[in-house]
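>>> fold the following.
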Amino acid sequence: MSGGTSAMRFAVLGSGSKGNALVVEYANTRILIDCGFSVKETERRLARLGLDADAIDALVITHEHDDHWKGVSRFSRRHTVPVWLTPGTHAAKQADALSSIELYSPHEPFAIGDLEFFPYPVPHDAREPAQLIVGNGDKRLGVLSDIGHATPHVLSMVDACDALVLECNHDPALLASGPYPAYLKARVAGRLGHLSNGQAAALIKNIDATQLQQLVVAHISESNNRPELAQAALAEALSCSPDWVHVAHQREGLSWRSLVNR
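Modelled structure (predicted):
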């Protein structure tokens, strides 16, 4: 793919416990947020979106868990792509060889090409996890997954976004009756684990969502949730039809979504 895009757009390569990656594109800049698939699978999923892997300008990593990190080292070396990560994530993965390293603070904005990044810390059981707001000076995409509970700072960061990719990991009843061992159920439902459908819906009710053009369910558990439950919870919170809420699937991901001027 050559040339740039006039509107900021994003797509999800896949989302869930088996791998996560999201690509954001604006003008002449294309950024991959997380790379939780093998290099070959990442390349295949980028091609499905019409992108060559060599078109990726940088990897921005939220934390070191394998479903967000699996392909980072090899992808960065094979395609000579710099990796942006927090000092804590770097410390957790310092044995992994990367093409080049750029450290970012989860409290300070930074820019890569035509895109601005506004990271923010989240409560999750990783070394120094962060999530991201991505902007182009006009539109704002909020990326929020792998978080045990929404803090006031998280709410302030995702307020008034034009698009939001939001974790709806589990349904509490399905988690309680599901196949996970007790310790894993406790981790998932804990304050450093993952958001339930109800917690995600409560977040929506506590922010300004009037500018949302796109709302995407992410990191949904294949064992402890169902897409229609997550869609219904967010739709009720937003007072919209469930089919307006998109789902980023583990296998299919989510095709391109553009943020346009109204």
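
>>> please make it C-alpha for all contacts and neighbour counts, starting now.
OK.

>>> got the buried residues for the longest strand along the chain?
The longest strand of the chain (DSSP state E) is strand 5-14. For strand 5-14, burial by neighbour count (16 or more other CA atoms under 10 Å) applies to 7-14.

>>> so where do the strands sit in the stretch 151-262 of the chain?
163-167, 214-218, 246-247, 254-259 (DSSP state E, counting those that start in this stretch).

>>> let's have those strands in CSV, adding mean neighbour count and distance to R30.
Rendered in CSV, the data for the strands of the stretch 151-262 of the chain read as follows (neighbours: other CA atoms under 10 Å; distance: least, CA to CA, whole Å):
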stretch, mean neighbour count, distance to R30
strand 163-167, 25, 17
strand 214-218, 23, 19
strand 246-247, 21, 22
strand 254-259, 17, 13
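
>>> just to revisit the earlier point, by contact count, what packs against the longest strand of the chain?
For strand 5-14, the packing partners by 3 or more CA pairs under 8 Å, 6 or more residues apart in numbering; DSSP states H and E come out as strand 21-27, helix 39-48, strand 254-259.

>>> give me whichever of these is most buried.
Ranked by mean neighbour count, the helices and strands packed on strand 5-14 are led by strand 21-27 with a mean of 22 (mean count of other CA atoms under 10 Å).

>>> what packs against it?
strand 5-14, strand 29-33.

>>> can I get the ones you listed in TSV with distance to D146?
Listed next are these as TSV, based on distance: least, CA to CA, whole Å:
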stretch	distance to D146
strand 5-14	14
strand 29-33	13
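
>>> looking at the ones you listed, which is closest to L212?
Judged by CA to CA, the one of the helices and strands packed on strand 21-27 that comes nearest to L212 is strand 5-14, at 13.7 Å.

>>> ok so, going back, G253: which of the helices and strands packed on strand 21-27 is closest?
Judging the helices and strands packed on strand 21-27 by CA to CA, what sits closest to G253 is strand 5-14, at 3.9 Å.

>>> what about that closest one, distance to the chain center?
12 Å (CA atoms, centre = their mean, to the nearest Å).

>>> relative to helix 39-48, how tilted is that strand?
140 degrees (axes from the mean of the first three to the mean of the last three CA atoms, to 10 degrees).

>>> another for comparison:
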Amino acid sequence: MRFASLGSGSRGNSLVVQHQKTTVLIDCGFSIKEVKRRLASLQLEIDAINAIVVTHEHTDHISGVGGLARKFRLPVYSTRGTCMAAPWGEIPEENHITPDQSVAIGELEFWPFPVPHDARQPCQYVISNGDCRLGILTDTGSITPHITSQMTKCDAMVLECNHDLDLLYNSDYPEHLKQRITSYYGHLSNQQAADLIRTVDASRLKHLIAAHLSEKNNTSSLVRQVLSDAMNCSSDWINVIDQNQGLGWRDV
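Got it, this is the predicted structure:
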């Protein structure tokens, strides 16, 4: 199993997960043209995509889902709440998933779990090929005990590090936006992400990937320092997904 990112941040998010003949997009917050361009940088054709799995209905995660699904006849998987809230129009095949009930897509198994975020029925995923586990956790305001239990013993992890609290509090963001970001249903700070790493069993972790960084209220160097302290590793070992360049393939 391997994975890559087309980009992550407030201007668009999408992950690619591949095992044998199965290739799945997790979210698609980019236009078809941009998806093709970013897939090409991974030496991947858009025709290789078998399905789109969605975390929640916010625009930076789904703006490209409807068009992509219609043009390439792709099935879409999401919770019923996400499907009802998402403005993606008619799509060829909608599959409703239930949190904490696994679903098989080709050679991959997806374990959706609920997260606290200001969306209709958001979830994140642990993905397995039977031998290893990739945990994906972005767009959550808090770490619940259930999240901790799902994210433990992963072989790779894509983890939200949205903001540095000092940078956010001293930013020019309006107060209501600061409160939304830092709320129980907002986004994870660097410190919250580090706290999760310290809590879970990370003994199998080969890749720790920071995602969904705020371009105004965070920096890659801050993220690497906080996460490397939590992992007791070199800061160079921590990878950060770039909004524009994404992240190249990582083997799990």
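
>>> care to give me the TM-score?
With the length set by TM-score structural alignment, normalised by the length of structure 2, the two chains reach a TM-score of 0.99; 252 aligned residues with a CA RMSD of 0.8 Å.

>>> now render the strands of the stretch 151-262 of structure 1 as TSV, adding distance to V143 of structure 1.
Formatted as TSV, the strands of the stretch 151-262 of structure 1 follow (distance: least, CA to CA, whole Å):
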stretch	distance to V143 of structure 1
strand 163-167	5
strand 214-218	9
strand 246-247	14
strand 254-259	14
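
>>> need the helices and strands packed on strand 5-14 of structure 1 in TSV (columns: distance to P152 of structure 1).
Shown next, in TSV, are these (distance: least, CA to CA, whole Å):
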stretch	distance to P152 of structure 1
strand 21-27	25
helix 39-48	34
strand 254-259	26
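
>>> out of these, nearest to P109 of structure 1?
With CA to CA, the closest approach to P109 of structure 1 among the helices and strands packed on strand 5-14 of structure 1 belongs to strand 21-27: 16.6 Å.

>>> other residues contacting that closest one?
Here strand 21-27 of structure 1 makes contact (CA atoms under 8 Å, 6 or more residues apart in numbering) with 3-15, 30-37, 68, 114-115, 136.

>>> pull up the aligned stretch in structure 2 for it.
With TM-score structural alignment applied, strand 21-27 of structure 1 matches the range 14-20 in structure 2.

>>> residue contacts, the residue lying closest to N190 of structure 2 once chain neighbours are set aside?
Nearest in space to N190 of structure 2, with sequence neighbours left out and distances taken as CA to CA, 6 or more residues apart in numbering, is C161 at 4.8 Å. By CA under 8 Å, 6+ apart, the residues touching C161 of structure 2 are 188-190, 193, 210-213, 223.

>>> give me the aligned partner of C161 of structure 2 over in structure 1.
In structure 1, C161 of structure 2 lands on C168 (TM-score structural alignment).

>>> could you do M151 of structure 2 as well?
M151 of structure 2 maps onto V158 of structure 1 when the alignment is built from TM-score structural alignment.

>>> check contacts around its match.
Counting by CA under 8 Å, 6+ apart, V158 of structure 1 has contacts 133, 142, 164, 207.

>>> the same query, at a cut-off of 6 Å, please.
G142 (CA atoms under 6 Å, 6 or more residues apart in numbering).

>>> would you mind measuring from it to G50 of structure 1?
29 Å (CA to CA, to the nearest Å).

>>> likewise for A186 of structure 1?
Counting by CA to CA, the gap from A186 of structure 1 to G50 of structure 1 is 40 Å.

>>> higher neighbour count, these two?
A186 (15 against 11; other CA atoms under 10 Å).

>>> now check that one against structure 2: what is it aligned to?
By TM-score structural alignment, A186 of structure 1 lines up with Q179.

>>> next one: its match relative to S189 of structure 2, how far apart?
Applying CA to CA, the value for Q179 of structure 2 to S189 of structure 2 is 13 Å.

>>> next: G135 of structure 2.
18 Å.

>>> which of the two has more neighbours?
Using other CA under 10 Å, the more surrounded residue of G135 of structure 2 and S189 is S189, with 26 against 22.

>>> circling back: redo the contacts of C161 of structure 2 as JSON lines? Include distance to E93 of structure 2.
What follows is the contacts of C161 of structure 2, written out as JSON lines (distance: CA to CA, whole Å):
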{"residue": "L188", "distance to E93 of structure 2": "32"}
{"residue": "S189", "distance to E93 of structure 2": "36"}
{"residue": "N190", "distance to E93 of structure 2": "37"}
{"residue": "A193", "distance to E93 of structure 2": "35"}
{"residue": "A210", "distance to E93 of structure 2": "32"}
{"residue": "A211", "distance to E93 of structure 2": "29"}
{"residue": "H212", "distance to E93 of structure 2": "28"}
{"residue": "L213", "distance to E93 of structure 2": "32"}
{"residue": "V223", "distance to E93 of structure 2": "38"}
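
>>> mark which of the residues you listed are part of helices, please.
190, 193, 223 (DSSP state H).

>>> of the residues you listed, closest to W249 of structure 2?
Using CA to CA, these come closest to W249 of structure 2 at V223, 20.6 Å.

>>> show me what that closest one lines up with in structure 1.
Under the alignment by TM-score structural alignment, V223 of structure 2 pairs with A230 in structure 1.

>>> wait, D208 of structure 1 sits on A160?
Yes - taking contacts as CA atoms under 6 Å, D208 of structure 1 lies within contact range of A160: 4.9 Å.
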